[in-house]
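**Student:** What follows is a protein structure lacking sequence information:
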């Protein structure tokens, strides 16, 4: 995780920043004045952990969105680095190019070979541009599908780590078939013969998330969000301004708790106190233990049963209501429509 000097803070993390600044002052005084402040520093460090826990206890939906985008938050490659060994990254969709916003490859997870696939954001300005801010082009989703089919060929389970503000919406992406690429992935993922686990580790927006988000189990990290549109975009559509993004975030019901209550995700994976950005090792270990446990459960399920369960799981999602008077005949309904159209 970043050193204290390079650490960035959100507005609601200010109480933590104040304590860290106080510790830095004590350490500086300890070096210059040769006074032992070890006990006071230890006390403040314990208080920081408590403040981290308090800060995330009653966050609004918008604050959780902010936390999911925290610049110090671990991304896909960091989780793979901390959870696995012998990671071999694979490149290209064998058609257009290698999309740097989508990464994937085989790795060993507790001695078991697993295909890891996920969106990758950059850690500074240069790499953010290289990774296109985690927004994949069609070739990124086709690359992901190629790797999934490769895993299926060798009978290896798949883990997808989702963290994207959405699929890239540029003209060239649409020209190369962005919608088709995402739809193809959804269609193929629901029929994969190997176990598939999907985890939202940051942002889970729109088709960009769904393109690698169909699996036997779908989980969300504690401080993440998952919905059809970002709060800013929703606000700009409804109110012609980003100023209502906090309202939009509340109305979208996008937090992990909301998604679990709707039955759209299976469970919530906890994070270290204050969020995953405070302790990469702990965050990765929590996720690793969860993955190992679920992979062991899915391994013993027969292939056909697993596929049918996956189809049923996604087929029954959502709420709907049929309108109209069910007692009316089709002929009566048509007559009413004609009267409306003719003005009678």
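**Tutor:** Nice, thanks for sending it over. Bear in mind the structure is a predicted one, so any value in this text is a computation, not a measurement.

**Student:** C-alpha from now on. contacts and neighbour counts both.
**Tutor:** Fine.

**Student:** residues touching the residue positioned nearest the centre of the chain, list them.
**Tutor:** In the chain, the centroid-proximal residue (Cα atoms, centre = their mean) is residue 200; its distance is 2.8 Å. Shown in contact with residue 200 (Cα atoms under 8 Å, 6 or more residues apart in numbering): 161, 162, 163, 218, 219, 220, 221, 224, 225, 226.

**Student:** got it, and residue 277?
**Tutor:** Residue 277 is in contact with 1, 70, 72, 73, 74, counting by Cα under 8 Å, 6+ apart.

**Student:** please redo it, this time with the cut-off set to 6 Å
**Tutor:** Counting by Cα atoms under 6 Å, 6 or more residues apart in numbering, residue 277 touches 72, 73.

**Student:** just residue 72 next, same as before
**Tutor:** Residue 72 makes contact with residue 277, according to Cα under 6 Å, 6+ apart.

**Student:** and here's the other structure:
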């Protein structure tokens, strides 16, 4: 059974009625095609109404949905000849970060990304997509390799944040994140960063220094989670819904603020409802971004990337 969010229950109720009518029609031999068609149109209308007016908190829930396509899914849909590479050559391999070389529409590229699981067992194995320092150092190793062989880099962002356990801190978590940001800022090859789910805290920003930042329609990206914001500001994590409204974390908000370069449409109901269609939309956006970036000389590319991030967050103040 698919996971149903609270605000999706009106859709679920209608779909159950349709299923019951189909079963009744089949068992009794009665033609109920007209009644079923009316309900199907009603489902479409309700779904469009709900997903056309989502609140920021509802978008948070969709971004965190356990059935959303993860990095492996997009690799399987969009790339060919994927060879996964492991280890940071310093400590070990981090299963919360996946990376390797592959082909995108015939072109050799390097892919790195956070990796969440689809169930509790997988999430425990992948540490819920929360990377250790060795995960970021593995990613940096692959990025430098991509620069050497002039391969574009595609980063998939989907994490609640970097792992903040004692071992991670002892092995230099903050240094690894900072160095990842620095590495991406100066990398002389095109970088496209894509938020495919939850982009949380420094763990997400470590993969977010791209020439193009794409966000799927129902994703979020922020320096802190709504729960963390509410806990710090109001000392009450239960006000996360209110915090989501305040901190402008949706793809649409970030596009308006100039943080995201493009919002990639998702199928009606979210990427988890039709992963193949979601991947097709993303593939077109990636192809267009790479086509533009590959025309730019490496030195100019780095300069433009630097300028892009220097201007994010700038404020126009009235002279006093």
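**Tutor:** Thanks, I have it. Note that the structure is predicted; figures quoted are calculated from it, not measured.

**Student:** thinking again about what came up before, would you turn the contacts of residue 200 of structure 1 into a markdown table with neighbour count and secondary structure?
**Tutor:** Below are the contacts of residue 200 of structure 1 laid out as a markdown table (neighbours: other Cα atoms under 10 Å; DSSP: H, G, I helix; E, B strand; the rest coil):
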| residue | neighbour count | secondary structure |
| --- | --- | --- |
| 161 | 29 | strand |
| 162 | 31 | strand |
| 163 | 29 | strand |
| 218 | 19 | strand |
| 219 | 24 | strand |
| 220 | 28 | strand |
| 221 | 23 | strand |
| 224 | 25 | coil |
| 225 | 31 | strand |
| 226 | 29 | strand |
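
**Student:** can you put those in a markdown table and add distance to residue 112 of structure 1?
**Tutor:** As requested, those are arranged in a markdown table below (distance: Cα to Cα, whole Å):
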| residue | distance to residue 112 of structure 1 |
| --- | --- |
| 161 | 18 |
| 162 | 21 |
| 163 | 24 |
| 218 | 20 |
| 219 | 20 |
| 220 | 23 |
| 221 | 23 |
| 224 | 27 |
| 225 | 29 |
| 226 | 29 |
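
**Student:** any idea which of those residues is closest to residue 304 of structure 1?
**Tutor:** Minimum distance to residue 304 of structure 1 across the contacts of residue 200 of structure 1 is 19.0 Å, recorded for residue 218 (Cα to Cα).

**Student:** Report the separation between the alignment partner in structure 2 of that closest one and residue 111 of structure 2.
**Tutor:** Taking TM-score structural alignment, residue 218 of structure 1 has residue 213 as its aligned residue in structure 2. Distance of residue 213 of structure 2 to residue 111 of structure 2, given as Cα to Cα, to the nearest Å: 15 Å.

**Student:** where exactly do the strands run in the stretch 1-150 of structure 2?
**Tutor:** 80-84, 97-104, 107-114 (DSSP state E, counting those that start in this stretch).

**Student:** and among these, the most buried is which?
**Tutor:** Mean neighbour count (mean count of other Cα atoms under 10 Å) peaks for strand 107-114 among the strands of the stretch 1-150 of structure 2, with a mean of 25.

**Student:** what range in structure 1 matches it?
**Tutor:** Aligning strand 107-114 of structure 2 against structure 1 (TM-score structural alignment) gives residues 112-119.

**Student:** post-alignment, the matching stretch versus structure 2, mean distance?
**Tutor:** Stretch 112-119 of structure 1: mean distance to aligned residues in structure 2 after superposition is 1.1 Å, counting by mean Cα distance after the TM-score superposition for structure 1.

**Student:** any idea what residue 69 of structure 1 aligns with in structure 2?
**Tutor:** That one, residue 69 of structure 1, aligns with residue 64 by TM-score structural alignment.

**Student:** How about the contacts made by residue 218 of structure 2?
**Tutor:** Contacts of residue 218 of structure 2 by Cα under 6 Å, 6+ apart are 59, 63.

**Student:** and it, how far is that from residue 296 of structure 2?
**Tutor:** Taking Cα to Cα, one finds residue 218 of structure 2 at 30 Å from residue 296 of structure 2.

**Student:** Could you do residue 103 of structure 2 as well?
**Tutor:** Residue 103 of structure 2 is 20 Å from residue 296 of structure 2, by Cα to Cα.

**Student:** swap in residue 133 of structure 2?
**Tutor:** Taking Cα to Cα, one finds residue 133 of structure 2 at 32 Å from residue 296 of structure 2.

**Student:** How about the contacts made by the match of residue 218 of structure 1?
**Tutor:** Residues near residue 213 of structure 2 by Cα under 6 Å, 6+ apart: 193, 194, 260, 261.

**Student:** who wins for most neighbours among these?
**Tutor:** Neighbour counts for the contacts of residue 213 of structure 2 (other Cα atoms under 10 Å) peak at residue 194, which has 27 neighbours.
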